[in-house]
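>>> sequence and computational prediction follow.
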Amino acid sequence: MNFKKHIKNRKNIYIYNNLLISKEMIKNCNTIIFYWPKNKSEAQFQFFNLIANASIQTTIFIVGENSSGVKSPPLMLTNWI
């Protein structure tokens, strides 16, 4: 099932809503806003997919509720940074 939603508005802002992303989908993105879901395993799966496909120059903002574990991404990356 594909939940991709692609919107282009007048300011050339593209919005994608999908479970997984590809390098092709975000090749021209310089900023990504990622909503951290409440399900921790789903969040980790999506986050690792995101960082695996994003370029080094991409800025990623992670938003979500404190109770969902939104503060855990930096801890997840300590082995890589």
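Arrived safely.

>>> for the rest of this, base every contact and every neighbour count on C-alpha atoms.
Fine.

>>> so residue 62 sits in a helix?
No. Counting by DSSP: H, G, I helix; E, B strand; the rest coil, residue 62 is located in no helix; its state is strand.

>>> would you agree it is in contact with residue 35?
Yes. If you go by Cα atoms under 8 Å, residue 62 and residue 35 touch, sitting 5.9 Å apart.

>>> list the contacts of residue 8.
Going by Cα atoms under 8 Å, 6 or more residues apart in numbering, residue 8 touches 14, 15.

>>> next, the one to line up against it:
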Amino acid sequence: MERPIGDIQLPGLPPFRKGKVRDVFEVDGKLLIVATDRVSAFDWVLPSLIPYKGKVLTQLSKFWFDFVGLVVPNHLLATEIK
């Protein structure tokens, strides 16, 4: 099992904003939003992490952005970083 990811550090990309469960980076004028395994409840970030939570959040977001994107354009460009 992979270790849970609570902190995202991308070489050469300074953090733009750190949210409760997502970290944001600016790349070529666009925002890269990365979901982590951090847990938030009642606006508090808890010390424990849930493995794969970030991946599940990303998959759920992609599903809904794709679904709603059939009717209303949205900001989603990609969910994979290479």
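Nice, I can see it. Since this is a predicted model, take the numbers as computed values, not measurements.

>>> please state their TM-score.
Comparison of the two superposed chains (TM-score structural alignment, normalised by the length of the first structure) gives a TM-score of 0.29, and 44 aligned residues with a Cα RMSD of 4.0 Å.

>>> which stretches of the second structure form helices?
53-69 (DSSP state H).

>>> what's the burial count for residue 34 of the second structure?
18 (other Cα atoms under 10 Å).

>>> roughly how far apart are it and residue 60 of the second structure?
Applying Cα to Cα, to the nearest Å, the value for residue 34 of the second structure to residue 60 of the second structure is 13 Å.

>>> which residue, other than its chain neighbours, is closest to residue 59 of the first structure?
Nearest non-adjacent residue to residue 59 of the first structure, counting by Cα to Cα, 6 or more residues apart in numbering: residue 31, 4.7 Å away.

>>> which non-adjacent residue is nearest residue 16 of the second structure?
Leaving out its chain neighbours, the residue that sits closest to residue 16 of the second structure by Cα to Cα, 6+ apart is residue 25, at 4.7 Å.
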